[in-house]
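Asker: fold the following.
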Amino acid sequence: MSLTRLLVVGGGITGWSTAAAIKRRVPKLAVTILPLAPPPDALADRIATTLPSVLGFHADLGIGLDDAVVRTGSLYRLGTRFEGWVEGALDYVHAYARHGEGIGGAAFQHLWARAALSGDAPPFDSLSPAAAMARAGRFVLPGGDGPLADYGFGLTLDIPRYTAMLMAFARHVGVEGHLGQLAGVEHDAQGGIAGLVLDDGTRLAADLYCDCTGPNARLHGTLGVGREDWKRWLPGDRLVLEAAPIADPLPMERVVATENGWRWIGPTQQGALYSAAHGTVPGEPIPIAAGASLEPWRHNVVAIGDAAVAIEPLEWSNLHLAHSAIDRLITMLPAGAPHPLEAAEYNRQALAEARRVRDFVLLHYATARRDTPFWHDVAGADLPDSLAHTLRLFRERGRLPFYEEETFDRDSWLAVLFGQAVLPRRIDPLADSVPPAEAMRAIAQRHAAIAQAVQPLPTLAAFRAAQSRHLHERA
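Answerer: So this is what the prediction gives:
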């Protein structure tokens, strides 16, 4: 048996991204999509905020910034500002950029931590060019020399226009669409799916199915696959989401800790995540059940996005996990019938990635210090072994372990740890090779260089307006 037909079930960003990417990169494969409307709890389709990895996904498809940003009305974003997560501490920005260069054999994080322990260090995020731009409301694309040469940025999507762009692109590369509603799932003798029945009696069949239907996993959920429940670590189980367009947006979101969770304000959306057991907030709640499928690839069905991993949008990883699953599937597409070894390796990588994203989200709660029942309950929960190990290692000597399938890099972990006032008990001995005065001069020089580089930059709105004018002049 050869793999010739693939059916994507589910519309929205996840479904159309899956269909477009697979057809673009495997053009001989017949790809059909049944674009069911995403449900309210399909956060990869509902949350407008994305990580920098979205740009790599676009690049693989051949979609540039003009199409993905300017023509769709999307905005650039540099990070997230966290407020009130540690009572009495300053707010901080988690941005996607390096915070400094090592000196000699000493890593920058150890030099900064030594200065912080002595009370001489500026805020860690002030040493990130992306964080400084975000606070100032300014933006340019990275390039040139100096502190603005290299940093990451994500996007804030205009979801309807972005989805329309993906639909047009998918059709352009040859994806076939089939309208209808799913009425039933037929199984074969091996336990996989033999075909789908639509509400008008039509039957659709394929060699491989991609389930992009959200947390209910309307295909994958019929296969009896086990699920890892994360509620004991991430008890926030309700999300309120609403549009909130801002006339003069900042290139970042604000995430503010509250009595029973957190709320955020972004350029196009705002909302709140909370634990229903600890209170309510105004608005129509969307239930969330944090967890991950133990086998997102089972038989001839692959769960993509929220069908495989459900997690709150803190740190905006929902669409990233969907894109990562799509990339992983394309890399491991079988030549014929799906082989158990391919599925097992896919599942190992997918679960490792999901767990590490869970750890990074949980890091914010585990290191927060607030005095309400919700925060006490979160702080009192036993941590997953992987996160407990990370925190023990860091708190002892400021080191971070390496894990396979890591979504957030070392500087992201450091931004949250240092931002939430977590400092190591001891400094790495390599830092002793750099005199404190020399290290402080380097820190001060970087701080000044970033401030000087950011000051003349345009606002985000001005940059986007200039970019749009340039596009129209070329048209």
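Asker: C-alpha only now, for contacts and for neighbours.
Answerer: Noted.
Asker: next helix or strand past the longest helix anywhere in the chain?
Answerer: Of all the segments of type helix in the chain, defined by DSSP state H, the longest one is helix 340-366. With elements assigned by DSSP states H and E, the helix or strand that comes after helix 340-366 is helix 373-380.
Asker: this one next, for a side-by-side:
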Amino acid sequence: MSKRIQKVIILGGGTAGWMSAALLRRVLPDTIDIELVESEQIGIVGVGEATIPPIQNVNTVLGLDEPEFLRATRATLKLAIRFDDWRVPGEGYFHTFGAPGRSQAFCHFHHFWNRARLAGHDSNLWDYDLNYLMCQAGRFAKLKADDPMWEVKYAYHFDAGLYGQYLRRYSEARGVVRTEGRVAEVAMHPQTGHVEALVLDDGRRVAGNFFVDCSGQRGVLIQGALGVGFDDWSHWLPCDRAMAVPSQAAEASTPYTRATAHDGGWQWRIPLQHRNGNGLVYSSRHLDDEQAAELLLANLDTPAISDPRPLRFRTGRARSQWHRNVLAVGLASGFLEPLESTSIHLIQSAVVRLLHRFPHDGIHAEAVNEYNRQSRREYEQIRDFIILHYHLNERDGDFWRDLRHMSVPERLTRKIELFRANGSLFQDDMDIFLEPSWLQVMLGQGVVPGDYHPIADGLDEAQLLEKLTSMRRLKGEPVAKMPPHDEFLKMYGALAGD
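Answerer: The predicted model follows:
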């Protein structure tokens, strides 16, 4: 019998299932059939509404028209995340998709800024960041410039339910078969332990060679059938619940997500064309559900349009994302809270990683092991970046004090200590967050370098100040010519109903 993969079965819909279906169908040859099994009786989480720039790679591969995509998902554009009250109440900073100034070989721009700061010429590093200046002005434009200094990196805020429907239409139009039904039993091969078929509650049997588990936190295949186990990271990231509620759209939408720290957790606000997405991520040891709902509703920018909906989760990851002939994607593979909008990216990267090493003539242990190594590394690095926000705080309250004094992964400790010493940053293999991201969160959370790179001493003080003044002026020049964010969406043909 041939070992070649002739049919892929995806269990579960939503963003994870339909993004998997769309990418697999777009890339794999038509000789491989794809079928997605889902039940309308099983709800989807559907709160992952903010993304990071690599999602544009998905749209490019799928050949999507951006204005049509924005209309269909009621999307707005995202340049950054604004963090309010994280280090101490009353303070805030941005983590943008851009970078301050213009770096040069062997020396990032922030070393010149830090030399001036240590000499008494203090300024806001974000004033040299185009994305930040656009956020502050509430403006947006897609600049066409050869110089990367003016590159505008952006992502999207969209309605996750509409996004899943959009990808479903895309996938079905290209031959993906959707089957309605709930799984009653998982049929396993008695010798190999591979999954052979899903037996639905009406007795239908959906057979395949390769299975993608998008069944959410239940992990029907990866945990229920294969029992790979789970690495629990709640000792580092103790939030285990969320309360989500939509509210009316603001009069003017902002091109950034907002994350506001509270006692026992933090609140998100995501602006869409037709509403705001809001939620509170919190620790059940510090807030009960009633307190969380009250805190969330008391801090909305616009009136709520439904009752808060509770969600429960456990932070961590499946010990193997790929085991035998099953690949876990989305919540079935693990959960990291949405502080840095990585949930949808982890779906994307899981499927792209599979496509890079999709089995041709059977599943080989070498490919599976390498997939799992990369997946584990990616999860751990995102985990550490999220821990960074919590650990570096000076807030009061048991929740924040415990996080400030906890032991953190050794890699994270090294990165913090190195940056604090001399402003140095290093890029790890598989880390989706580049040096400018670590720079902004370190500074925003109060880690100020005590030294700088010696290349910054290549200018005398007058030249240094002129360099900074000129850079701030150059970064700000394009912003005044940009339209307001909502006006850009209208001109671009991105508003639903236009």
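Asker: contacting residues for residue 141 of structure 2?
Answerer: The contact partners of residue 141 of structure 2, taken as Cα atoms under 8 Å, 6 or more residues apart in numbering, are 482-483, 485, 488.
Asker: make it 7 Å
Answerer: For residue 141 of structure 2, the set of contacting residues under the criterion of Cα atoms under 7 Å, 6 or more residues apart in numbering consists of 482, 488.
Asker: give me the three-state assignment for the equivalent of it over in structure 1.
Answerer: In structure 1, the position corresponding to residue 141 of structure 2 is occupied by residue 140, as judged by TM-score structural alignment. In three-state terms, and counting by DSSP: H, G, I helix; E, B strand; the rest coil, residue 140 of structure 1 is coil.
Asker: gap between the two ends of stretch 44-55 of structure 1?
Answerer: Distance between the boundary residues of stretch 44-55 of structure 1 (Cα to Cα, to the nearest Å) amounts to 16 Å.
Asker: now swap in stretch 394-411 of structure 2 and tell me
Answerer: 22 Å.
Asker: ditto for stretch 277-297 of structure 1
Answerer: Distance across stretch 277-297 of structure 1, first residue to last, is 34 Å (Cα to Cα).
Asker: what does that stretch contact?
Answerer: The list of residues contacting stretch 277-297 of structure 1 from outside it, by Cα under 7 Å, 6+ apart, reads 40-41, 225-231, 234, 237-240, 260, 302-303, 308-311, 343, 347, 351, 374.
Asker: stretch 372-380 of structure 2 too?
Answerer: Counting by Cα under 7 Å, 6+ apart, residues outside stretch 372-380 of structure 2 touching it are 320-322, 430-431.
Asker: let's see that with 10 Å instead.
Answerer: Contacts of stretch 372-380 of structure 2 from elsewhere in the structure, counted by Cα atoms under 10 Å, 6 or more residues apart in numbering, are 233, 316-323, 327, 333-336, 342, 346, 349-350, 353, 367, 369-370, 383, 386, 409, 411, 428-432.
Asker: stretch 194-204 of structure 2 now?
Answerer: 9, 11, 37, 180-190, 205-211, 221, 225-226, 323-326.
Asker: can you pull out the strands in the stretch 101-250 of structure 1?
Answerer: Ranges of strands in the stretch 101-250 of structure 1, per DSSP state E, counting those that start in this stretch, are 154-156, 176-177, 182-187, 193-198, 203-204, 208-211, 227-229, 238-243.
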